[in-house]
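S.K.: Here you go, sequence then predicted model.
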Amino acid sequence: MRRRDFVRSAGSAALLGALPGCRSPAPAEAPFTLWTWVHGNRDRDTDAWREQFARLREAGFHAVLVGGGDIDLVSGAARAEGLEYHRWFWTMNRNGDAWVRENHPEWFTVSRNLESSLDHPPYVGYYKWVCPSRGPVREYLRGRIADLAAHPAVDGVHLDYVRHCDVILPRALWDTYDLVQDVEHPEFDFCYCDVCRVQFAALDGRDPLEIPDPPADEAWRRFRWDSVTGAVRELAEAAHEHGKPITAAVFPTPSIARTLVRQDWDRWPLDRFFPMLYQSFYLEDIPWIGDGVREGVAALAATDGDVRGGTATPLNAGLYLPALDPPALAEAVATAREAGASGVSTFEMDGLTDDHLAAIRDATV
């Protein structure tokens, strides 16, 4: 439906504890960590990268999530300034992967209109997605993650676009694309490729294209969630086999993620989560960030024992700098911290002014 008249809606301490008259000290509070996404394909030499990373270190940053660029050069500069280097990896969105596009066009997702995202990318030209249900896709992505995790200059692997295409965009983007997405439109509803249809029919006995109302069908929704989760489990295994942590940028809360992008992220066996709590995308204010943190922390706590070994899994709130001037950024950091976040991550490094960095220092003292 095109936009017309639509109203905007909105454990040695245990030994001490065993001695009479002694109490175990309370466990040390986990540090509140600062991260940032970084577009690594910038024309900078080692000295220029070190200058940028020194600014982060002085503001108390812990790690960088770097996409693109020379791994050894950028990692060397980050480590020289005391920062961890995590490689930022586009997962299901393979627009930039010429080998896949040229050799495996059948890997790309298919809409309910039976159009491939390779030939008919939704919304924007780079929205070309591979299907997580396909074994060869998982094998290929697992190999890419294994290669990154095996690299001695990489401290961890960070997944992005680890989901299906947005069946519904965040509310603030509807005007941008001249859309009203109060229902799931078929051109944005993925994936209906032959592999997904056969796999679902084997589980459920139905062809999803023959379901009268596919968006309302709980089993079909669950199938898409599980297809992404199954792929993530394999990617996590690949990173962990090389002793490296694996993290992901995810949609703001588990409930929003399941609804908008078929992403059931609180069930994933990852080491840290970075929900993109970009309040402006949802026509919300900064307190919404705290609400999102609380929902995410509670969801992870409920599944930690079953999925991630029982320990509390860190959640760093993703913050969108273009919508946050320095005072608002300080408020957002404080809000996330008070709500139980283990830290924050900013999008992205080049938007961090000196005033932003001063605001972060003040908010994390």
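M.R.: Now that the structure is in, tell me what you want to look at.
S.K.: alpha carbons only for contacts and neighbour counts from here, please
M.R.: OK.
S.K.: Tell me the buried residues in stretch 194-209?
M.R.: 195, 196, 197, 198, 199, 200, 207, 208 (16 or more other CA atoms under 10 Å).
S.K.: Sketch out the strands for the stretch 1-150 of the chain, chain order is fine.
M.R.: In the stretch 1-150 of the chain, the strands defined using DSSP state E, counting those that start in this stretch lie at 33-39, 63-67, 84-90.
S.K.: Residue 364: which of the buried residues of stretch 194-209 is nearest?
M.R.: Residue 364 has its nearest neighbour among those in residue 196, at 46.5 Å by CA to CA.
S.K.: Around residue 258, how many other residues sit close by?
M.R.: Look at residue 258: counted by other CA atoms under 10 Å, it has 18 neighbours.
S.K.: Now do the same for it: helix, strand or coil?
M.R.: Of the three states, residue 258 takes helix according to DSSP: H, G, I helix; E, B strand; the rest coil.
S.K.: List the contacts of the nearest residue to it once chain neighbours are set aside.
M.R.: Spatial nearest neighbour of residue 258, chain neighbours left out: residue 264 (5.5 Å); criterion: CA to CA, 6 or more residues apart in numbering. Residues counted as contacts of residue 264 (CA atoms under 8 Å, 6 or more residues apart in numbering) are 225, 226, 228, 229, 254, 257, 258.
S.K.: one more time with 7 Å, if that's ok
M.R.: With contact set as CA atoms under 7 Å, 6 or more residues apart in numbering, residue 264 has these partners: 225, 229, 254, 257, 258.
S.K.: Looks like the fourth one contacts residue 267 (just checking).
M.R.: Looking back up the chat, that one is residue 257. No: using CA atoms under 7 Å as the test, residue 257 is too far from residue 267 to be in contact (12.0 Å).
S.K.: Below is an additional structure, to be compared with the one above:
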Amino acid sequence: MRQILNILFLLSVALFSASASAAAADRKVPVMLSFDTEQPQDRDALNSLRLDVPATYFITGKFAEENRDFVARIAQGNNTIGSHSYAHPHLTKLDSVDMAADLRKSKEVLEAITGKPVVWFRAPFMEHNERVMRTLSKLGFVYDSSDQDRWQRQDVLFELPISTFRNGEMIASDYDLMYKHQLNEEEFGRWLKMLYNEKAAMGQPVMILLHPRMVGRYPDAFNAFIEYVRQEGGEFLSADNYLQRMNRHKPERYAVWVDFSLGEHKPEQILADLSGSGVTDVFLMAKDVGGKRYYGRDAQDRDLFGETAVLLRKKGIKVHAWLPVLADSLAASKHPDWAMVDQSGRSSSAWLSPSNSRVRQYLASTVKTLFGQYALDGLHLDYLRYPGLDADYSTAALQAYALETGRDSIPAISGLLGGQYTEWTNWRASQIASLTEQLRETLRQEGGSRVELSAALLGSAAISYREAETYGQNYSRIAQHLDLLVPMAYFKDAGRHATWISQVVFSARNLGGDIPVMTGVSAYRNEGKWDYTREEFGKALEYASMNADGIAVYPYLYLFGRGQGGMNMPDGSDEQLRQAISDAKSSGLIHYGGISINGIPVVPAVFMVVVLFILNMVAIPVFGKRHHASETGGASGEDEPAKEWRQIDAEMKQGILDGRTAEQVTELLHRFDSHQIQQNRIALVLDVVESHAYPLPELYGLLNNTRDWKPLALRYFHEACLLGYAEIGEHSVELTERGRNVLSEARAEGFDRDFWIFIETCLHATVVVTCPRCGKENLTHFFWNTFECKECGGTIRLRECEQVAVRFSEQASGATMKRVELV
């Protein structure tokens, strides 16, 4: 026992040190040097630079074929290899067949030479369109670096854009600096430092586009820049290094928006619902978009905002006063001269102008009142934007624009939307940013440094420069003045798949720099427009957690099913959130088998020893919470024996299960949390790689009747290679020694290939159930042992159904499904 405690103590010290080092690393400004490597002279140019820092190389397939040994060498270490096409064509001018052939060949050539998956891409001439991006996605590319951060426009792949500076006027590219702007070597070096300083001030990453044969002309300036970054405390990373750094972010905070305008709210009920839920923060509505105040005494002599805030804070939940900054119809109607104005000269009845000094005074006064009357933990800004491009042409705004841009007179609107468009939209964004800064100053004066300033921004503005222009929400500018960034990744409203959420978070973190990101997730139905299933909500929470520091859910009322009409979420959605929080806490301490150590809290070593000792005593193996492949996890009824999983599998293949067996499957799935599912999937990939020289066709075929499995298998294959568990050779894929060790440990702890394929089948299956009360057919999934009937609204347990039909995504695609006759 003493030896065990000694080992645990040493481990706790190591974890403590690792956590401290990771935290320190996160404060360094990441600088990514990327080289578009395409011409024969690029090889000699790179050799002459003698680069000794990690970098990213976007290489054409043709160059790689002609320089195989050189490409294999630079692929080693911390460098990232991406595709720059095969022959460097204008991709948008090729037909779909030729384009796909070029991109496929480049990927195959680079993977054969480097022995690694190639998932990064940069378009030749930075030319691309949606057709190009969708082709790349189908071929297995995941990340792109063809856009500029000020002008990002694609949202098919995850985008790590090339940096711009001086308000988007300058591109961080040697071609632009050396040829377009004709800078000499001294000027080139000075501009690189200016780029770094501007990004460092905002905590943003720096991505520089270089061509070896070009930057090789200015080696002294280039090497001086590298030394400058080191002296300033920056950190050179490859693109993959940057991803690893982003992946350290795990949700530690969970919030809900309490929107009093949606219906009746009782402070005691809010407290009861949130107590024990794991929610750490509440964005509490102080005023709604109609201008109604919920703080101060109302006609019934009740302070709804104040009473709720006191109860929540006593329970240890942080309360942020939530304000719809520029949306206030009451103030706009009382003070028409405060309102935004459209191009026709019509004043808005709902929106206030951020350029009006009286509006700013009014908003500052509101903040002073709130923080003068209440003990609060933060101020949360919403509607911090314009309603669209057709605002704000008010006299106050046009006069301010003319003054700040050095014009003698107010410009014509035709000019603003013509030759002055970029300057005009940049200025509009600067008004939103300066208003944020002013409110921050007011907040600091009233609440001191202890209070937190956060803002909810449109998710679309993070991934589309057009959206950012339209609404004036420049993430980079606004984030400078925030303590917490909350992108509203409402995928249902946007008409997108839940994966869109992770792209929003990825871009928001890139644009926001080192500001913590809390992903905003919607939790409401919209009758007549969209439904929102528990499975979709579960996926939303999963994608929202990727690279995020927290998750916020809107609104509390519908999440907990306490609203009116058809807006409430399905029963059990609040439990989903509780479970997600619980899973995150339980899996955030340590990851299996030395794969990674994420989210280690910096706590005293003695406390870590106690935690680790307890975990060691009660731990259940990550790969299954089962000791034999024959176990299924207990009966679904008190007197009914459990069926062996192979028997269930055989019945599922016939397409029919009885209700008790279906509920038994649910109990079995609940034995695996999200972390365990991830580790078993990696083990499955390694198991297939071990037995097949080229494993992807075999992996794809494991669940060949399930549409969603192929991209999932590719993702985990890619992850296994990135982790160093497998290597792609010229003609085969092989496990590394590390991969073999991980697979051996997985098998020792209970991993069984056939059993896990059965689990995956259950995870992907759709269950067709007929309500025993009204006879209505419903769709659900094995992960839930109850379903809410769409016809009668009853909550039914699976075991109440005599039989259920089991279908898969290929059989049950689309919103509707042919009626399945239950035998």
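M.R.: Structure's in. What do you need? The structure displayed is predicted, hence computed values, not measured ones.
S.K.: How close are the two chains, by TM-score?
M.R.: Here the TM-score for the pair of chains, by TM-score structural alignment, normalised by the length of the first structure, is 0.75; 298 aligned residues with a CA RMSD of 2.5 Å.
S.K.: Quick one: which of the contacts of residue 264 of the first structure hold up in the second structure? List them.
M.R.: Here is what carries over to the second structure from these, by both residues aligned by TM-score structural alignment, their matches' CA atoms under 7 Å: 225, 258.
S.K.: Residue 87 of the first structure: which of the contacts of residue 264 of the first structure is nearest?
M.R.: Using CA to CA, the contacts of residue 264 of the first structure come closest to residue 87 of the first structure at residue 229, 20.5 Å.
S.K.: Show me what residue 83 of the first structure lines up with in the second structure.
M.R.: The alignment partner of residue 83 of the first structure in the second structure, by TM-score structural alignment, is residue 317.
S.K.: Count residues in the vicinity of that match, would you?
M.R.: Residue 317 of the second structure, neighbours per other CA under 10 Å, totals 21.
S.K.: now the strands for the stretch 1-150 of the second structure?
M.R.: Going by DSSP E, counting those that start in this stretch, the stretch 1-150 of the second structure shows strands at 30-37, 56-59, 80-83, 120-121, 143-144.
S.K.: Any chance of those strands in JSON lines with mean neighbour count and distance to residue 756 of the second structure as columns?
M.R.: Formatted as JSON lines, these follow (neighbours: other CA atoms under 10 Å; distance: least, CA to CA, whole Å):
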{"stretch": "strand 30-37", "mean neighbour count": "24", "distance to residue 756 of the second structure": "39"}
{"stretch": "strand 56-59", "mean neighbour count": "26", "distance to residue 756 of the second structure": "36"}
{"stretch": "strand 80-83", "mean neighbour count": "28", "distance to residue 756 of the second structure": "32"}
{"stretch": "strand 120-121", "mean neighbour count": "26", "distance to residue 756 of the second structure": "30"}
{"stretch": "strand 143-144", "mean neighbour count": "22", "distance to residue 756 of the second structure": "29"}
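S.K.: Any idea which of those gets closest to residue 294 of the second structure?
M.R.: Closest approach to residue 294 of the second structure among the strands of the stretch 1-150 of the second structure (CA to CA): strand 30-37, 43.7 Å.
S.K.: how about that closest one, aligned to which bit of the first structure?
M.R.: Against the first structure, strand 30-37 of the second structure falls on no residues (TM-score structural alignment).
S.K.: Aligned to residue 54 of the first structure, what sits in the second structure?
M.R.: For residue 54 of the first structure, the aligned position in the second structure is residue 272, judged by TM-score structural alignment.
S.K.: ugh, wrong one, residue 240 of the first structure
M.R.: Residue 240 of the first structure maps onto residue 444 in the second structure, by TM-score structural alignment.
S.K.: Who's the closest spatial neighbour of that match, skipping the chain neighbours?
M.R.: Leaving aside its chain neighbours, residue 444 of the second structure sits nearest to residue 451 (7.5 Å; criterion: CA to CA, 6+ apart).
S.K.: isn't that neighbour right up against residue 377?
M.R.: Yes: under the criterion of CA under 7 Å, residue 451 of the second structure makes contact with residue 377 at 5.0 Å.
S.K.: Using CSV, lay out the strands of the stretch 1-150 of the second structure together with distance to residue 214 of the second structure.
M.R.: Converted to CSV, the strands of the stretch 1-150 of the second structure look like this (distance: least, CA to CA, whole Å):
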stretch, distance to residue 214 of the second structure
strand 30-37, 10
strand 56-59, 15
strand 80-83, 20
strand 120-121, 21
strand 143-144, 22
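S.K.: circling back: now do the same contact list for the match of residue 83 of the first structure.
M.R.: With CA under 7 Å, 6+ apart, residue 317 of the second structure has these contacts: 280, 281.
S.K.: What distance do you get for residue 332 of the first structure to residue 40 of the first structure?
M.R.: Remark: distance between residue 332 of the first structure and residue 40 of the first structure (CA to CA, to the nearest Å) = 25 Å.
S.K.: same thing with residue 93 of the first structure?
M.R.: According to CA to CA, residue 93 of the first structure and residue 40 of the first structure sit 18 Å apart.
S.K.: Between those two, which has more neighbouring residues?
M.R.: residue 93 (22 against 19).
S.K.: What are the neighbouring residues in contact with the more buried one?
M.R.: With CA under 7 Å, 6+ apart, residue 93 of the first structure has these contacts: 127, 128, 129, 130, 161.
S.K.: and the aligned partner of the last one in the second structure, how many residues sit next to it?
M.R.: This points to residue 161 of the first structure. By TM-score structural alignment, residue 161 of the first structure lines up with residue 383 in the second structure. Neighbour count for residue 383 of the second structure, taken as other CA under 10 Å: 19.
S.K.: re the thing from before, list the members of the contacts of residue 93 of the first structure that persist in the second structure.
M.R.: Those retained in the second structure, by both residues aligned by TM-score structural alignment, their matches' CA under 7 Å: 128, 129, 130, 161.
S.K.: residues contacting the equivalent of residue 109 of the first structure over in the second structure?
M.R.: The alignment partner of residue 109 of the first structure in the second structure, by TM-score structural alignment, is residue 340. Residues near residue 340 of the second structure by CA under 7 Å, 6+ apart: 347, 348, 351, 352, 353, 391, 392, 393, 394.
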